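1. Let me see the structure of the following:
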Amino acid sequence: MFFSNYPGFEAFATTKQQRVFEYAVRNHLAQALALTIAPMAEETPHSIRLVFGDAPDWKELVFRDSIVQCIARVNNLVFLGKELMENDEWIRIAVSYSTDAFVAAKKLATVPALLRPIMHWFLPECQKIRHQIRRCRELIAPEVERRLRDIENNGGKPRKRVLDSVDWFIGAESGLDPHTTNTLCFAFSDLLDHPEYLKPLREELVNVYNDVGEWNKATLANLRLMDSFIKESQRYHPMREFNMTRVCLKNVTLSDGHVLPEGALVGFGPVLQSDPSVWPNADMFDGYRFLKLRQQPGDENRWQLASTAPEITSFGYGTHACPGRFFAANEMKLLMAHLILHYDWKLPEGTAKVRHLHNGLDHRPNPMQKVMLRNRTPEIDFVGRSAI
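-> Next up, the predicted model:
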């Protein structure tokens, strides 16, 4: 439970500010999605080299610590622009806030409800995230003010073409999503547990990129094995045993006569994701599973990574499915493409299999999982910086 009515937890609010964010993602990010691919593709190899570094010999690092910084940089490029993407303090907050807020929420939950309105002011964990929110506002304020001046100087009209969402939020009025991080961590753990997929994934990358000649919508769409591999990882590793949570606005009577009372918190378990009647050999990881399903007549577009279905609810389902899932799918493919082309990967000596964490209803990749990487010469190379 996140206490979004308390200072410091505003990022988890479902109020007007959250609706503004959802509006921007659904309406503006969706329209600009194809335009984001080229700048993301230019920034991705630079961010990876900056964070993962040079490795002429095998070196060990904690994968999650590194990939979350890359995701933060690419997200910030698209959502906030190049200037904030280059701001180290902003990146540090973007990387740490979601974890710090979770820690603060758990601490605040131990306080009796009647004392929380007072005690949250004194808990160090809550003080930390209040400071983070305050610094974020201070860092972004000059950029917002500059955009507003530009709009005013342009007769009140927003700039015709922008690829970052500071303008989108301003338009709606006139963050780091851990899902992407966890999905990529799970996918890479599956790749380390099943290294036989590295060769066909690289071959697909080289063939598709050489056919198209650049990173664009078609290139990413044609990475069908990678799409299938990441989606199978989502199926194999549901992140929660209780997801798509909703609150009953009135009494709801189910078909068997049970009544869910007004105000009840309800959710859905991802039981179909491991159901052998739905997925043959459901307890086995099969990176080709969704590729083979898409080869069936009529299902060519059904089982894509960003598609939703009741059988696999990683991005939610229905009206309130994750609005940013198409952007997330593109970002994950770009990051994985560069990581497997520019580095060799293996588990540290003595590590037979990646182990993940179960904490109550949550299933998370091990945040301390170490990996080994080494430079490799990519069959294709695309290094540059975004011009945003």
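2. drop to CA atoms for contacts and neighbour counts, all remaining ones
-> Noted.
3. quick one: the strands in the stretch 1-150 of the chain?
-> 59-62 (DSSP state E, counting those that start in this stretch).
4. swap in the stretch 201-350 of the chain?
-> So, for the stretch 201-350 of the chain - with DSSP E, counting those that start in this stretch - the strands run 243-247, 252-253, 259-260, 265-268, 343-346.
5. Residue 352 is nearest to which of those strands?
-> strand 343-346 (10.5 Å; Cα to Cα).
6. in the next helix or strand after that closest one, what's buried?
-> Of the helices and strands lying after strand 343-346 in sequence (DSSP states H and E), the nearest is strand 357-359. By 16 or more other Cα atoms under 10 Å, strand 357-359 has no buried positions at all.
7. now swap in stretch 289-301 and tell me
-> Applying 16+ other Cα under 10 Å to stretch 289-301 flags 289, 290, 291, 293, 294 as buried.
8. Make a markdown table from the residues you listed and add distance to residue 20 to it.
-> Putting these into a markdown table (distance: Cα to Cα, whole Å) gives the following:
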| residue | distance to residue 20 |
| --- | --- |
| 289 | 37 |
| 290 | 34 |
| 291 | 36 |
| 293 | 37 |
| 294 | 35 |
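9. Which one of those is nearest to residue 372?
-> residue 289 (27.5 Å).
10. Quick one: the helices in this protein, in order.
-> 16-23, 30-52, 63-80, 82-85, 88-109, 116-119, 124-153, 166-173, 178-193, 198-212, 217-221, 224-236, 289-294, 325-342 (DSSP state H).
11. Make TSV out of the ones you listed and add distance to residue 358.
-> Converted to TSV, the helices of the chain look like this (distance: least, Cα to Cα, whole Å):
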stretch	distance to residue 358
helix 16-23	29
helix 30-52	27
helix 63-80	17
helix 82-85	33
helix 88-109	16
helix 116-119	28
helix 124-153	23
helix 166-173	36
helix 178-193	13
helix 198-212	27
helix 217-221	32
helix 224-236	14
helix 289-294	25
helix 325-342	24
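12. Burial check on the residue nearest to residue 111 when sequence neighbours are not counted, number of neighbours?
-> With sequence-adjacent residues excluded and distances taken as Cα to Cα, 6 or more residues apart in numbering, residue 111 is closest to residue 119, at 7.7 Å. Neighbour count for residue 119, taken as other Cα atoms under 10 Å: 14.
13. To check against the first, give me the structure of this:
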Amino acid sequence: MSFNLEDAISKYRHFELNPTYVFFGLVIFVIYYWWESTRLKNPSRLPVIGRRWYELGNGKAKQRYLDDCLGLVRSCLEKHGDAFYLYTDSAYRLILSRKYVDMIRNEKRLNFIKAHAVRMDNGVKGFEPLASMTSDKRIVHAVAKHSLNRHLGTFIQPLNEESDYAVRQVLTDNPDYHEIMLKDCVWRMFAQIMSRVFINDKDYYRNPDWVHASSEYVELAAVAGFELRRFPKWAKPLAAPFFPNCRKLRSILHHINTLLKPLKESLDQQGLEDDPKSPLEFLYKQVRSQSEELGPMLIALCLVSYDGGAELFTHVLYSVLGNDQLVKDLRSEIINVVGKEGGFNKNALQNLVLMDSALKEAQRLHPESVLMLQRIAVEEVVLPDGLIIPKGTPMMVSGAHMLDASIWPDGDKFDGYRFYNLRKKADPSVSLASYNFTSTSPDQFSFGHGSQACPGRFFASYMQKILLCHVIMKYDASVTIPEEGASFQRGQSHVANPGLKARVRRRQEEIQL
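-> Here you go, the predicted model:
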């Protein structure tokens, strides 16, 4: 019997859609789509820690992560071993122990930039600088690599000059003890100094309006971003207008773009002198055809430098200033090293080994995050021990071992001499580089590790040391720790308490810096 298309179609000419069937069909489709999109790919059958069987949704799992991420990760490592899935602030992520650090260090299929793009609030008005940080162009990364690292020595003098100006402006020349809010003062100093490095135009780096706006944006971006973590990616642009901090963030960014307008116009009309070491010139060359991107790019640089650098420096200050003997020994080292060199240079900064130790110890005890080496698998990856990481899997490595007493004696206490003493006791056949603040290893990887380690860490070391020299040599200070502690955990983030106060007074430094 031959097939007649017309007869087949005629059977359905009078077919009517039943609304009930349509409704249930859509419901089934949505449920299936949601299940497929959220289904965890777990070919290695790793433990999954998150929602308990009696809980509806992931809200409780997320709250446990936010309340005590460090304790949760430690418990999971103890109970489940070196690899497991954990529900974090918005999704399940593969968490690995330090055992895997060297296995993944140079694995290009585990991508750092794309992992951050997933977490960042790209597409939300006011968060454009964060999108710049995670762009495939990797311009922010390139600035550190090509402008800062290649010309490190040329930044020493401007860093020194602006550190001197910043501490006098913020901490004042008052010879009597007076109280300051420590974290706020550190952020103001960083905003001042980094504006000198990135823009090098007095109309900006000596402009209180610019310094305040850029630092306020960076601080508020973290708070506003944290508020949006409760929403899925598609809902964030819809939810943001209802949050005061998100609205304020948009307003600040608009003000920043207004402040930068004369600079953009000047660059478009006159261009820049050929100065390969200038971060601003490098940025402008990258976005010349789209000069509206210059503002977000500059703020992205501020985000990277203020957020991590200022946070660490706050931890350094309250840790160091709480030990009178350490302050005395640091002053002695500065006098002997910087004084002998006649000022700051590469050799002097490299030979501040006790200061280097104090910086590395503060970073060990107060890492920016409990979970580090954030990556996402752009292809399926099979590690040497057989662990399979499916394509699209977000992952992180636990840094809980950095506080572990089995690795670091009295690992929960600050010891500014720790790496200084390890360096002195080291076997002559062992490289001392592993004890440097800028070095990375499976034991300490706050700067990342391998091919995707932070390219700006060498510049960060210079800045931290120069600014710390100015503070320690020019001021007597003591810090008051609030009842709730000097720092606290907020999810995976380790945050210095904004309520920290210090009593400071100007002293006469023994040498001119």
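14. Please work out which of the strands of the stretch 201-350 of structure 1 is packed deepest.
-> Among those, strand 343-346 has the highest mean neighbour count (mean count of other Cα atoms under 10 Å), at a mean of 18.
15. Which elements pack onto that one?
-> strand 370-375 (3 or more Cα pairs under 8 Å, 6 or more residues apart in numbering; DSSP states H and E).
16. with structure 2 superposed, average distance for the strand it packs on?
-> After superposition onto structure 2, strand 370-375 of structure 1 sits on average 1.2 Å from its aligned residues (mean Cα distance after the TM-score superposition for structure 1).
17. re the thing from before, for the buried residues of stretch 289-301 of structure 1, which one is nearest residue 213 of structure 1?
-> residue 291 (23.1 Å).
18. Quick one: map that closest one onto structure 2.
-> Counting by TM-score structural alignment, residue 291 of structure 1 lines up with residue 420 in structure 2.
19. just to revisit the earlier point, for residue 128 of structure 1, state which of the buried residues of stretch 289-301 of structure 1 is nearest.
-> Closest to residue 128 of structure 1, out of all of those and judged by Cα to Cα, is residue 290, at 43.1 Å.
20. residues in contact with the closest one?
-> Each residue near residue 290 of structure 1 by Cα atoms under 8 Å, 6 or more residues apart in numbering is listed here: 228, 229, 231, 232, 303, 304.
21. Name the helix or strand for residue 95 of structure 2, please.
-> Per DSSP H and E: strand 92-96 holds residue 95 of structure 2.
22. what stretch of structure 1 does stretch 360-371 of structure 2 fall on?
-> Stretch 360-371 of structure 2 covers residues 231-242 of structure 1 once aligned (TM-score structural alignment).
23. top of the contacts of residue 290 of structure 1 by neighbour count?
-> Most surrounded of these: other Cα under 10 Å gives residue 231, at 27 neighbours.
24. Return the residues in contact with residue 104 of structure 2.
-> Residue 104 of structure 2 neighbours (Cα under 8 Å, 6+ apart): 110, 383.
25. hmm, back to that, which one of the helices of structure 1 lies nearest to residue 264 of structure 1?
-> helix 88-109 (18.8 Å).
26. Aligned against structure 1, show me the partner of residue 346 of structure 2.
-> By TM-score structural alignment, residue 346 of structure 2 lines up with residue 217.
27. Quick one: neighbours of its match, just the number.
-> Residues near residue 217 of structure 1, counting by other Cα under 10 Å: 15.
28. Residue 153 of structure 1 too?
-> 11.
29. can you tell me how far it sits from residue 159 of structure 1?
-> 10 Å (Cα to Cα, to the nearest Å).
30. again with residue 359 of structure 1
-> Taking Cα to Cα, one finds residue 359 of structure 1 at 46 Å from residue 159 of structure 1.
31. Likewise for residue 261 of structure 1?
-> Taken as Cα to Cα, the span from residue 261 of structure 1 to residue 159 of structure 1 is 49 Å.
32. Please apply the same query to residue 28 of structure 1.
-> 13 Å.
33. more neighbours, those two?
-> residue 28 (19 against 11).
34. how about that one, what's its match in structure 2?
-> So, by TM-score structural alignment, residue 28 of structure 1 is matched to residue 147.
35. Check whether that match really touches residue 280, as I assumed.
-> No: the pair formed by residue 147 of structure 2 and residue 280 falls short of the contact definition of Cα atoms under 8 Å, at 9.2 Å.
36. Give the closest residue to residue 369 of structure 1 in space, chain neighbours not counted.
-> residue 62 (5.6 Å).
37. What residue in structure 2 is paired with the one you found?
-> Under TM-score structural alignment, residue 62 of structure 1 pairs with residue 181 in structure 2.
38. residues near its match, how many?
-> 15.
39. wait, what's in contact with it?
-> Residue 181 of structure 2 makes contacts with 498, 499, 500, 501, 502, as judged by Cα under 8 Å, 6+ apart.
40. Adding neighbour count and distance to residue 172 of structure 2, write those residues out as CSV.
-> Output for the contacts of residue 181 of structure 2, formatted as CSV (neighbours: other Cα atoms under 10 Å; distance: Cα to Cα, whole Å):
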residue, neighbour count, distance to residue 172 of structure 2
498, 14, 20
499, 18, 20
500, 20, 18
501, 21, 16
502, 21, 13
